[in-house]
Every structure is written in C-alpha cells, then in structure tokens.
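starting from these lines, generate the structure:
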Amino acid sequence: MFDYKSGLDFAKELDQKDKLAPYRNQFHIPKDQNGNDLIYLCGNSLGLQPKTTKAYVNQELEDWANLGVEGHTEARHPWLPYHEFLAESMAKVVGAKPIEVVVMNTLTANLHFMMVSFYQPTPKRYKILIEADAFPSDKYAVESQLRHHGYNDTDGVILWKAREGEELLRYEDLEAILEKHGNEIALIMIGGVNYYTGQYFDLKRITKIGHNSGCMVGFDCAHGAGNVQLNLHDSGADFAVWCTYKYLNSGPGSLAGAFVHERHAYNKNLNRFTGWWSHNKQTRFNMRDEFDQLPGAEGWQLSNPPILSMAAIRASLDLFNAVGFENLTEKSKKLTGYFEFLINELNNEHIKIITPKSSDERGCQLSIQVKNADKTLHQKLTESGVICDWREPDVIRCAPVPLYNSFEDVYKMVEILKAILNE
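So this is what the prediction gives:
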C-alpha cells in the first residue's frame, strides 16, 4: 500500500521521484488549440504514438523505395522474417515463450482462427461460455461460430453473469456453471480484462476450472496486453488473442497478436485454416510442395504480413524492452492507486468506481459509474481537456497509462471532475 496525500505538490513530488517519468517525452501528447497538453487518459482505447514510430516506418518506406522487391531479403530489417523480430519482445509482454506467440491479422480475425482449432463441437458438447458483458465483437464472433457449425446461437451461449446488484464476476459462480453444464461446454472464451468494469481475471484459475471439465479455454487479452502481467504460458490457457493499438501503442487498426500454448506447438492434427506463411520456411518458395506445417504459433499464419504496421509495433516494443514490464506494472499500481485515492476523496454520491479495489485484480483502467447518467459529465470533461471515453449505459473509463501519464495528469483530471460535479 502507498501512503497518498492530497494537493498538487504531492503529485509533483511523485513525478519527481518517478524513474519512468522521462518516457513521457518519448510520446506525442495531443494538445488543445492553445498548444497545451491535453490530459490523455484513453490509452485503453488508442495508445499514443511513440516519437520513434515515424523513423521506424520511414526506414521501411525508404527500403521499399530504394530496393523494391529486394527489400524482402536486403532491407535493413528484411521483410521475409520481419515477424520474427517481434516474437521475443511480445512474448515478454504477455508472459509467454517466443514459440507460443505470433503477430498477425487483426483481433477478431485471430479469434476466429483460434476457434477453428480450439472450438471443436460435438452434438453433446457444443456450447461456448463467455462473460455476460463481454466485448460485443467477442459475442458476435462466438455466436457466428455456433451458427457456422449448425447450432443455435442463443441456446449455444452460456453467460457467466454478475449477481444482482453487483458489477464484478465471482469465480464460485463460474464453478457452479461448470458443475451444472461442464459436459455441454466445448469452449470457455473470456476477456482477460473486462472492457467495461476493468476487472482483471485470474487466467490460471479459469483455465483450471475449464480444463477440469474437459473444456478448451481461451482469452481475449485486448485490454490486458501491455497493461497487466498476463503470464499466458503459466496460465495453461490453450490460446489467447489481443490487439496492439491500445496499451501497445502501435496505431489505429494495427496488427494483433496470438498465443498458442507450447503443448499444442507440434500437433499437426489440430484443425486449422492454413496459408503459405504457415508452411515450412525452408521450402515455402518451392511453390509446388505439399503443405508442411510450421511448429508453434507461427503455424497459424496465413499471409505475408504488412510490414509498415509491424514497424510501428517494433517501435513500441523496443520501448517496452527499455522500460521493463515489472517496472511498468509497479508504476501502474502506484499511479492507478493514486487516481483511486483522489476519486474517493471527492466523496461524491453521483459517481463510484466499479473496478476492483485490489491492484492484483485490475490494470490501469478505472471505470467510473455515473448515477442517472446521460453522458453530460463525460462531455464536460472532454470540453475541459480531459480525453477519456464513455461506455453505455453509465460508465466513464479512464486509463492513466504508466508509460506516458503523470501523477500530475491524474491530479488535474480529478480537480476538473470535482469542479464539474460541484457546478
């Protein structure tokens, strides 16, 4: 526990002692019309651009201009193996082995590709369990998989729900669902960090619950990758997917990541969609050979990847390497705890934090629930220079990202919020 105090001087003192504070200068901070930094607390939706990104992307543009097709082998960072340059760094971020991780496609596409392999329904075991308030794209994806396999997309989805009057999910309720329906469930697919409440789930515990009932288990870690220590390998999960444009700061719509546990690495009998980039690298360009599956997560690739997007990811991952993920999460807990302290100090009946109080059960996002919400409070925050986001029906999501947000950012945001609430 940290001993927090009120007042701007304390916020500035925390920033002066923060060894990660200089990294803020390595990001482009959006500004208002007067050239002042906006208070950007929206990294849970789109991360800010590292200042090095332009140089990384420009290098590939220059190599393309100067080398043409020869850039695949002769570029400064050759394009043919480019995804390999990301594997080790990305594996560190999500707590995996390099063989278990690949950067490819986009988030929901990767979810579908994983379900091709890990959702194998039978007439008796075909249902999919998700959290009741899963991100809509996850819900749509699993429903479409059920329809694709000829099952009813209503009966086939089992929801892990919060109890009446509560926002957070309880593991004993999940266990009860599995005790009752475990032999009907083929796949458990949970958001690693819930987009709405910010609840960070115990991936290892969920995986064990699922595996004990004979279910495959996967996670959508869009709100976890780059935010919390996912420890995907140790979780034992069969698969996971995530995007890179939130906490991994790779730009809007950038490529996503996928994890496939090491125990599946050499299983060529797993059903999957394939393409030439999942074929043996040594014979890939022989063109007429029979398909020869690559081991590990690379074996789920289909096409040669977009290099410009990967260059932006490499720029961001190099920053993560420089910072060290343990240092990042240490600051995150302190910064988010300070934010929580200041919100609670307001003692205002019109708002409450619905994100878990324990720092081990959340990342840097705090979800502020607004009583009798009509989005007015969020609009006033935006007009006052605070960039956060609104999620229906009644939540303002704020994410003080430790790579580029300061304690003073958080202090100023809460002062602005206080002034609006007291109007």
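
use CA for all of it now, contacts and neighbours both
OK.

residue contacts, the closest residue to residue 265 other than its chain neighbours?
Nearest residue to residue 265 in three dimensions, chain neighbours excluded: residue 296, at 4.0 Å (CA to CA, 6 or more residues apart in numbering). Residues in contact with residue 296 (CA atoms under 8 Å, 6 or more residues apart in numbering) are 99, 100, 101, 260, 262, 264, 265, 266.

quick check: the two most widely separated of those?
Greatest spacing in those, by CA to CA: 101 and 266 (13.9 Å).

neighbour count: the two, which is higher?
For the pair residue 101 and residue 266, the greater number of neighbours falls to residue 101 (31 against 14), based on other CA atoms under 10 Å.

nearest residue to that one in space, please, no chain neighbours.
residue 259 (4.7 Å).

also residue 386?
Spatial nearest neighbour of residue 386, excluding adjacent residues (CA to CA, 6+ apart): residue 39 at 4.7 Å.

for residue 406, same thing?
residue 15 (6.4 Å).

mind listing what the one you found touches?
By CA under 8 Å, 6+ apart, residue 15 lies in contact with 21, 406, 407, 408.

now do the strands in the stretch 1-150 of the chain.
Taking DSSP state E, counting those that start in this stretch, the strands of the stretch 1-150 of the chain run over residues 39-40, 101-104, 127-131.

coming back round to it: in strands only, show me the contacts of residue 15.
The members of the contacts of residue 15 all map outside strands under DSSP state E.

pick out the most distant pair among those.
Largest separation among those by CA to CA: 21 and 408, giving 11.0 Å.

over to residue 242. Which of the three states is it?
Following DSSP: H, G, I helix; E, B strand; the rest coil, we place residue 242 in the strand state.

my guess is it meets residue 220, correct?
Yes: under the criterion of CA atoms under 8 Å, residue 242 is in contact with residue 220, at a separation of 5.9 Å.

I'd like the structure of this one too, to check against the first:
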Amino acid sequence: MTFENNLAFAQSMDQQDPLREMRNEYLFPQQNGKPFIYLCGNSLGLQPKVAKDVLSKQLDNWQNLAVEGWFEGNEPWMFYHKELKKLMAPIVGATEQEVCPMNTLTVNLHLLMVSFYRPTKEKFKIIMEAGAFPSDQYAIESQVRFHGFDPKDAIIEVAPKDGEYTLSTQDIIAEIEKNVNEIALVLFGGINYFTGQLFDMEAITKAGHSIGAKVGFDLAHAAGNVPLQLHNWDVDFACWCSYKYQNAGPGGISGIFVHEKHFADQSLHRFAGWWGYQENNRFLMEKGFVPEAGADGWQVSCTQVMPMALYHASLQLFEKVGFMEPLRAKSKVLSAYLFYIIGEVNKTLGFEQFKIITPQNADERGAQVSIIAKSDGKKIFDHLVKNDVLGDWREPNVIRLSAVPMYNSFEDVFRTGELLLAVSKSI
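Okay, here's the model as predicted:
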C-alpha cells in the first residue's frame, strides 16, 4: 500500500475501515475538555462503555441474591467462568477446556511453573529472553532459588547481538540447542514489552520440545494483540493479563492455558485449592485433592466475579468483530502507517530524530511501535501528553506508541506525527 502524509488520506483510510464503529464502544480519557489520542493500550486498555452496566448488574446480583448468587440468577457465579472460557479460547487458539480465567498474571506464572518446571540435577536451567518484563525475571529467579539453584547458574538469557535491539529466531534456537542437556524449561514472552518484537512461538516451542524441555509463554503483550494458536503450536502452558489489549480494567483477571495433552498426567505437581477440586463433588468438603478436568483444575481460589464481569464485557466485543483475524488485518496496516509517519517526520527534519526499534516486518510485531528519541526523549514525551497524545515512557529512552485496532484510527496516527514534528522543531 502507498501511504500519504496528509489528513485527507488518514481520514479516507478511516472511512474504509470495517472496524471504525468499534471506536464508539470505548471511553477515551479527557484533558481540557478534549479526548486524548490514546496510544497506550499496551499498558492499559480503554474502558468499554458497557463495563459500568455489566458491573452494575453483578452488584445488583450481590444486593438481591447475596450468597445465593453463587447458584441462582441468570449467571450463577459458580459457573460464570465457563461463559468466559468460550470467548477466551478463540483469542489464544485453544479449546475451551484448555483455558481458564483466574488470579493475576504473575500468580498464575508461579502456579504453572510449579507444574512445568521440574528441574533435576542435570536438567535444571531455564532459558528466557534478556530484558523480559521484571515480574517474569523475579518469578523465575525465585522459582530457581526455591528448587535450590543459583539464578546465575540456572537462568540463560538470550540477548540481541551488539548494536541490535531484537532477537533472531535462529539465535534463540541455537542457544536452546547449545544447552541441550541442561535446559528444563523454555519460558519467553510472546511479545517483548520494551521493543514490541513478536517472537516465533511455534519455532521456539518446537526447538524446546526437541531437547525434552517444557515450553511456556507469558502472553501479557500478545493475547488480544496478535492471533495465537497455542493448541496447534503444541505449547505446554501460557498465561496472560486481560487489562492491556483485552481492555478488562486495571489489575484485571488473568487467564491460563494448559495443553490438553497434560490433563491425564497424574505426576504433575500443582499447588491445589478448593476451586480446582472436581466441580461435581466440591461441596462434599472431602480430604484428598481431585482436580477438575482441564485447565480449571489449576484454579486455587473461588471465582473473582467483578473482575470476571469486566473481562466478559470486553470479550464480547472481540466476539462482535470476529475475534483476532479482522483485528490483525487492521493492526498490520495501522502500525505500518505509524512506521511511515515517523519516517516522514525524520525526513522533514533532515535527520533521524526518532529511531524505531520495533521490527519492520509486520509478522514480527504487534500493535506497539517503540521509538528512541535521539535527544530530549522525556521532554518530547511530556509534550505529547500535554498536547493530548498519551503513549508510554520506558526508561531509559523509549517512547512506546500502540495504535490498537479495536479503537485507534489512522487519523490518530497522523495527528501524532504532526505533534512529533512540531515538538522536534521547537526543542
């Protein structure tokens, strides 16, 4: 596609956008009576307009049914998570049995590692991307220590080559093969939070399994952003948050995936709780944990009704657009336009003020585009916020801009380029 750096072109693209009406389903933050151009869905998604009604409905259930809400009403809380499972499965490419909404992301990562990080004296290492989000680093460090190993010995971090910002799939696979006799677990992010790089999860999974390791993914920046096929890729486990691209509210409930091939494995360790017990016999209150079938058997505590309600509201909007394929089609073009506009800003300035560190290949990125301002990065970011463009600043020098296909427009991207140019000229 041939792009143009003008408002008329951006608006014509919006008129042709089959998802343009979805923008009206969300509430944009305001500043000085004007809505922000919101490019921070990679950190916290916008509030769906239906969120208040959905939450109010559950508050009414609490008021009118009290404890009987677990079993009475149109959506008894005891079984409420099953409504979400139907809508979660297409987003991550799984069967309904393989997914479950529960807890928060890092809690779920720990629970899943209890089952799938089973180190021995010989095979005890975990391989991950260097520069993973800190919560992943902390979780992995603590799990390694829990098993009596030193993180310096047990964690292998794959870093980009000198002078580069992203990883090649070949380098990841080479590092896996290099440590064939020592790796117990391969654990990567689906998309790197800093650069926006989308990893080849299918290839990584295949490489990990070829050496007898388990393979899992933190999909915080991938679920709801890019199409996933966790079941077909033969991924062992995954978890994600729902508050970024899935717009389920701050601290929203997490989701897990466990491949069905593990359901019958009685040797798997797990930290058990009441809600993971066999559903039909749960209220017999008997000793001896018997897990519910599927991913539900990894539940620990009872359904978090209010966070689930917000997630349910958002998931229904994904169902409305046909889940991930239509969103991905728009996202590729929208992010490509953002690449183009940033290039046009640099061209007008006569030098590379903004260096893009996100892969140019659309198949290697999601919605997020990360840029480094060669000078005055924080000042430029603050100027954007002051002028109603809300992206995300990451130390030491990166501005993350995420044009989310569910609610962002081509005009949003064009207007952001105008501001980047204006502030660069004024500094």
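
related to what we said a few turns ago, how far away is the residue nearest to residue 406 of the first structure from residue 219 of the first structure?
35 Å (CA to CA, to the nearest Å).

before we move on, which element is the residue nearest to residue 101 of the first structure in?
According to DSSP states H and E, residue 259 of the first structure maps onto strand 256-260.

that strand vs the second structure, average offset?
Following superposition, strand 256-260 of the first structure is found to deviate from the second structure by 0.5 Å on average (mean CA distance after the TM-score superposition for the first structure).

residues of that strand that come out buried?
Under the neighbour-count criterion of 16 or more other CA atoms under 10 Å, strand 256-260 of the first structure has 256, 257, 258, 259, 260 buried.

give the aligned range of that strand in the second structure.
Using TM-score structural alignment, strand 256-260 of the first structure lines up with residues 254-258 of the second structure.

hmm, back to that, for the strand holding residue 259 of the first structure, packing partners?
Using 3 or more CA pairs under 8 Å, 6 or more residues apart in numbering; DSSP states H and E as the contact test, the elements touching strand 256-260 of the first structure are strand 101-104, helix 107-118, strand 239-243.

and residue 57 of the first structure, what pairs with it in the second structure?
Per TM-score structural alignment, residue 57 of the first structure is aligned with residue 55.

can you check residue 71 of the first structure too?
Taking TM-score structural alignment, residue 71 of the first structure has residue 69 as its aligned residue in the second structure.

quick check, its match in contact with residue 79.
No: taking contacts as CA under 8 Å, residue 69 of the second structure lies outside contact range of residue 79: 10.7 Å.

looking at the two, which one has more neighbours?
Higher neighbour count among residue 69 of the second structure and residue 79: residue 69, with 19 against 13, using other CA under 10 Å.

who touches that one in this structure?
By CA under 8 Å, 6+ apart, the contact set of residue 69 of the second structure is 61, 62, 76, 77.

from the residues you listed, pick the one nearest residue 1 of the second structure.
Ranked by distance to residue 1 of the second structure (CA to CA), the contacts of residue 69 of the second structure are led by residue 77 at 48.4 Å.

can you pull the contacts of the nearest residue to that closest one once chain neighbours are set aside?
Nearest non-adjacent residue to residue 77 of the second structure, counting by CA to CA, 6+ apart: residue 70, 4.4 Å away. The neighbourhood of residue 70 of the second structure, defined by CA under 8 Å, 6+ apart, consists of 76, 77, 78.

before we move on, what about residue 238 of the second structure?
Shown in contact with residue 238 of the second structure (CA under 8 Å, 6+ apart): 109, 216, 217, 218, 219, 256, 257, 258.

okay, which residue is most central for the first structure?
When CA atoms, centre = their mean is applied to the first structure, the residue found nearest the centroid is residue 222 (2.3 Å).

my read is that residue is in a helix, agree?
No: using three-state DSSP, the secondary structure at residue 222 of the first structure is coil, not a helix.

I'd like to know how far it sits from residue 255 of the first structure.
Taking CA to CA, one finds residue 222 of the first structure at 12 Å from residue 255 of the first structure.

which neighbours do these two have in common?
Between them, residue 222 of the first structure and residue 255 share these contacting residues under CA under 8 Å, 6+ apart: 107, 243, 244.

buried ones among those residues?
Buried by 16+ other CA under 10 Å: 107, 243, 244, out of these.

what residue of the second structure matches up with the first one?
In the superposition onto the second structure, residue 107 of the first structure corresponds to residue 105 when matched by TM-score structural alignment.

and what of the last one?
Pairing criterion TM-score structural alignment: the partner of residue 244 of the first structure within the second structure is identified as residue 242.

which ones are touching that match?
Residues near residue 242 of the second structure by CA under 8 Å, 6+ apart: 220, 223, 248, 249, 252, 253, 254, 255, 311.

okay, helices next: where are they in the stretch 251-400 of the second structure?
Using DSSP state H, counting those that start in this stretch, the helices of the stretch 251-400 of the second structure run over 305-321, 324-349, 377-386.

residue 423 of the first structure: which of the buried residues of strand 256-260 of the first structure is nearest?
Closest to residue 423 of the first structure, out of all of the buried residues of strand 256-260 of the first structure and judged by CA to CA, is residue 256, at 43.0 Å.

tally up the residues packed near the closest residue to residue 410 of the second structure other than its chain neighbours, please.
Leaving aside its sequence neighbours, residue 410 of the second structure sits nearest to residue 10 (CA to CA, 6+ apart; 5.0 Å). Residue neighbour count, defined by other CA under 10 Å, stands at 20 for residue 10 of the second structure.

state the distance from residue 10 of the second structure to residue 164 of the second structure.
Residue 10 of the second structure sits 32 Å away from residue 164 of the second structure, going by CA to CA.

likewise residue 321 of the second structure?
Per CA to CA, residue 321 of the second structure is found 37 Å from residue 164 of the second structure.

comparing the two, which residue is more hemmed in?
Using other CA under 10 Å as the criterion, residue 321 of the second structure and residue 164 rank with residue 321 on top: 15 against 9.

residue 89 of the second structure maps to what in the first structure?
Match for residue 89 of the second structure (TM-score structural alignment): residue 91.

then residue 203 of the second structure?
Under the alignment (TM-score structural alignment), residue 203 of the second structure maps onto residue 205 of the first structure.

look at its match and give its secondary structure.
helix.

the one 4 residues further on too?
Residue 209 of the first structure falls in the helix class when you classify it by three-state DSSP.

what strand or helix carries the closest residue in space to it that isn't next to it in sequence?
Leaving aside its chain neighbours, residue 209 of the first structure sits nearest to residue 175 (6.7 Å; criterion: CA to CA, 6+ apart). Assigned by DSSP H and E, residue 175 of the first structure belongs to helix 171-181.
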